[in-house]
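**Student:** Kindly return the folded structure for what I paste below:
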Amino acid sequence: MQVLNRADGALHYLIDGPDGAPVVIFANSLGTDLRLWDALLPLLPQGLRYLRYDKQGHGLSDLWQADRLQDHADDAIALIRDVAQGPVVFVGLSIGGLIGQRVASQHPELVRALVLSNTAARLGTPDSWQDRIAAIRRDGLPAMADGILQRWFGSDFRATPQVAPWRNMLARTAPEAYVAACHALAGADQTQATAALDLPTAVIAGAADGASPPDLVAATAALIRGASFDVITGAGHLPCVETPAAHAAIIAPFLERHAR
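**Tutor:** Purely as a prediction, here's the structure:
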């Protein structure tokens, strides 16, 4: 197993591809781990190096802080510096997209291009995240899983057996890690910093996304000079799971243009 030892804990990551190749880093959503990208990666260009990791408290990573967006950004910065050892294309989904926006705004020398999928400069409101935190503490994540899955996936996907592992992944997330990430989202507003970004950016929405609706994602795309914006028909919040071929059809050409 590949682990980056941080001052207070260990981050689990996987890196695939030829040594010395340009690196693409992936930051996943709340309640998922690095397996989020399993179906997408085989559809992306060969000859690149793909780095994915478990956020604090998710998958096989430790939890030690992570109640601010900056905590997650610092983890990603450490991976880019210590593992990627140079500038990357940053692919972020949901909170992962917020992490990417923060890293690109603070350290433009580390991010050569940005893919923002199913995310925005601000997701939800402090009150909505506090409501989510209260519900988790009252009822637990397993009791909330079906409602969250309705925002993640369209009805057709939810009717298949393929939804079961994602429900299990969500329900088995450590509640303290999920709550910490909710606190981070409650305080995260990248609007001003994202409006100042100046790098190649692809922004992607899912037409059936109940967590980050297309209009919200489009508003963030409009903040970034020159950003492209695509909506995937039939996709919810996790198009890399539900419609990986359509997701890859947008991301792969972007990587061909900007990763090398």
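
**Student:** going forward, measure contacts between C-alpha atoms and count neighbours the same way
**Tutor:** Fine.

**Student:** Next, the contact list for the residue nearest to A186 when sequence neighbours are not counted, please.
**Tutor:** Of all residues not flanking A186 in the chain, P126 sits nearest, at 4.3 Å (CA to CA, 6 or more residues apart in numbering). Neighbour list for P126: L185, A186, G187 [criterion: CA atoms under 8 Å, 6 or more residues apart in numbering].

**Student:** count of neighbours near the first one?
**Tutor:** For L185, the number of neighbouring residues by other CA atoms under 10 Å comes to 23.

**Student:** Let me see the contact set for it.
**Tutor:** By CA under 8 Å, 6+ apart, the contact list for L185 reads R68, L69, I95, R122, L123, G124, P126, W129.

**Student:** isn't there a strand covering A113?
**Tutor:** Yes: counting by DSSP: H, G, I helix; E, B strand; the rest coil, A113 is located in a strand.

**Student:** just to revisit the earlier point, in helices only, show me the contacts of P126.
**Tutor:** Under the assignment DSSP state H, the contacts of P126 contribute L185, A186 to helices.

**Student:** one more to put side by side:
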Amino acid sequence: MKMADLGDVQLHYRVDGDPHGVPIVFANSLGTDLRLWDAVVPLLPPGLRIIRYDKRGHGLSSLPRPPYTMGGLVRDVERLLDMLEVRDAVFVGLSIGGMIAQGLAVKRFDIVRAMVLSNTGAKIGTPEIWQQRIDAVREGGIEALADATMERWFSRDFRARPEMLLWRNMLTRTPADGYIGCSQAISGTDFYTPTSGLRLPTLGIAGSEDGGTPPDLVRETTELVPGSKFHLIRRAGHLPCVEKPEEYAQVLTEFLREVGHI
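**Tutor:** Sure, this is the predicted structure:
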């Protein structure tokens, strides 16, 4: 575990794999930390410098007071990757992490040479929906959203397994200010125009039972980038890297080969 002191925020991050390998960066979803990728990382091919981090207000990173903006979240990881001297990375982002991927790709084409948009959108939900969730957290804590969130996150089969409780606990232990701040950032983001101007290798990944970012939204967002590819993981929800890590890693590895990253 390592901490990057960026001044106004301190980001927890870790680097696995080959320290001199080609970089791949993972950004996780709202209400999770970098352990989201634990089942996928060991399945990736050798030769990769695998970088993961906790967004502000999540995991072991610091907890600035909200509101947060998407520009601020993009700037956080931009500064982290500059500190780590990362260039020409493949950036894998899930949900809000996928929005961060889009924002960073628009801003820093020297850092992002290819991106994976997993269970995300150029725009997710509506300001009204996000305000309802923010109000619910302020009134009753994240516990008030936990059961409905698990239905969006996971397939029916996975919700019947005891492992589901690990992710419910991770969600409910997320600081309320971190959840609210990142919800505000999502609410204020519409990347349809900037993402449609991107020209870089792009892979979209969706879960067939995703109640948060349905497959049609992920496909529509992915297709904003000419020449992009799309993969649907069946019998998985919003976090297919948790439910179907073998298939997720296989699809990701094939993409890395196709773009010449390994």
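
**Student:** TM between them?
**Tutor:** TM-score of the superposed chains, computed with TM-score structural alignment, normalised by the length of structure 1, equals 0.97; 260 aligned residues with a CA RMSD of 1.1 Å.

**Student:** roughly how far apart are P253 of structure 1 and D209 of structure 1?
**Tutor:** Separation of P253 of structure 1 from D209 of structure 1 (CA to CA, to the nearest Å): 23 Å.

**Student:** These two: who's more crowded?
**Tutor:** For P253 of structure 1 versus D209, neighbours defined as other CA under 10 Å are more numerous around D209 (23 against 13).

**Student:** my read is the more buried one is in a strand, agree?
**Tutor:** No: looking at D209 of structure 1 with three-state DSSP, it is coil, so not inside a strand.

**Student:** Could you check which residue of structure 2 pairs with it?
**Tutor:** Alignment note (TM-score structural alignment): D209 of structure 1 maps to D210 of structure 2.

**Student:** Surely that match touches E243?
**Tutor:** No: using CA atoms under 8 Å, D210 of structure 2 makes no contact with E243, being 11.5 Å away.

**Student:** what do these two both touch?
**Tutor:** The contact sets of D210 of structure 2 and E243 overlap at F154, A236, G237 (CA under 8 Å, 6+ apart).

**Student:** In structure 1, what range does stretch 161-178 of structure 2 match?
**Tutor:** Under TM-score structural alignment, the match for stretch 161-178 of structure 2 is residues 160-177.

**Student:** Now tell me what touches the matching stretch from outside.
**Tutor:** Identification of contacts with stretch 160-177 of structure 1 by CA under 8 Å, 6+ apart yields 31-33, 56-59, 63, 66, 136-137, 140-142, 145-146, 149, 157.

**Student:** where exactly do the helices run in the stretch 51-200 of structure 1?
**Tutor:** 69-79, 95-106, 126-139, 141-152, 155-158, 163-171, 175-186, 191-195 (DSSP state H, counting those that start in this stretch).

**Student:** What are the buried residues along stretch 83-94 of structure 2?
**Tutor:** Going by neighbour count (16 or more other CA atoms under 10 Å), the buried part of stretch 83-94 of structure 2 is V86, R87, D88, A89, V90, F91, V92, G93, L94.

**Student:** typed the wrong thing, it's stretch 137-145 of structure 2
**Tutor:** V137, G141, I142, E143, L145.

**Student:** Report the contact partners of the fourth one.
**Tutor:** Neighbouring residues of E143 of structure 2 by CA under 8 Å, 6+ apart: V137, T172.

**Student:** hmm, 7 Å instead?
**Tutor:** Contact analysis of E143 of structure 2 by CA atoms under 7 Å, 6 or more residues apart in numbering lists T172.

**Student:** cool, and D16 of structure 1?
**Tutor:** Taking CA under 7 Å, 6+ apart, one finds R49, Y50, L51 in contact with D16 of structure 1.

**Student:** For these, give me JSON lines that also has distance to I80 of structure 1 and neighbour count.
**Tutor:** Output for the contacts of D16 of structure 1, formatted as JSON lines (distance: CA to CA, whole Å; neighbours: other CA atoms under 10 Å):
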{"residue": "R49", "distance to I80 of structure 1": "12", "neighbour count": "20"}
{"residue": "Y50", "distance to I80 of structure 1": "12", "neighbour count": "22"}
{"residue": "L51", "distance to I80 of structure 1": "9", "neighbour count": "22"}
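
**Student:** Which ones among the residues you listed lie within strands?
**Tutor:** Among the contacts of D16 of structure 1, the residues falling in strands (DSSP state E) are R49, Y50, L51.

**Student:** Might one say that the last one is in contact with I15?
**Tutor:** Yes: taking contact to mean CA atoms under 7 Å, the distance of 4.3 Å between L51 of structure 1 and I15 places them in contact.

**Student:** list the contacts for the closest residue to G103 of structure 2 other than its chain neighbours?
**Tutor:** Nearest residue to G103 of structure 2, sequence neighbours excluded (CA to CA, 6+ apart): V74, at 6.2 Å. The neighbours of V74 of structure 2, taking CA under 7 Å, 6+ apart as the test, are I100, G103, L104.

**Student:** Narrow those residues to just the buried residues.
**Tutor:** Buried by 16+ other CA under 10 Å: I100, G103, L104, out of the contacts of V74 of structure 2.

**Student:** and of these, the nearest to L44 of structure 2?
**Tutor:** Nearest to L44 of structure 2, judged by CA to CA, of these is I100 at 22.2 Å.

**Student:** That closest one corresponds to which position in structure 1?
**Tutor:** Match for I100 of structure 2 (TM-score structural alignment): I99.

**Student:** And for that match, nearest residue in space, chain neighbours not counted?
**Tutor:** A73 (5.3 Å).

**Student:** how about the contacts of V74 of structure 2 in JSON lines, adding distance to V40 of structure 2?
**Tutor:** Shown next, in JSON lines, are the contacts of V74 of structure 2 (distance: CA to CA, whole Å):
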{"residue": "I100", "distance to V40 of structure 2": "20"}
{"residue": "G103", "distance to V40 of structure 2": "24"}
{"residue": "L104", "distance to V40 of structure 2": "23"}
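
**Student:** mapped onto structure 1, which of those hold?
**Tutor:** Retained in structure 1 by both residues aligned by TM-score structural alignment, their matches' CA atoms under 7 Å are the following of the contacts of V74 of structure 2: I100, G103, L104.

**Student:** can you tell me how far the second one sits from T193 of structure 2?
**Tutor:** With distances defined as CA to CA, the gap from G103 of structure 2 to T193 of structure 2 amounts to 11 Å.
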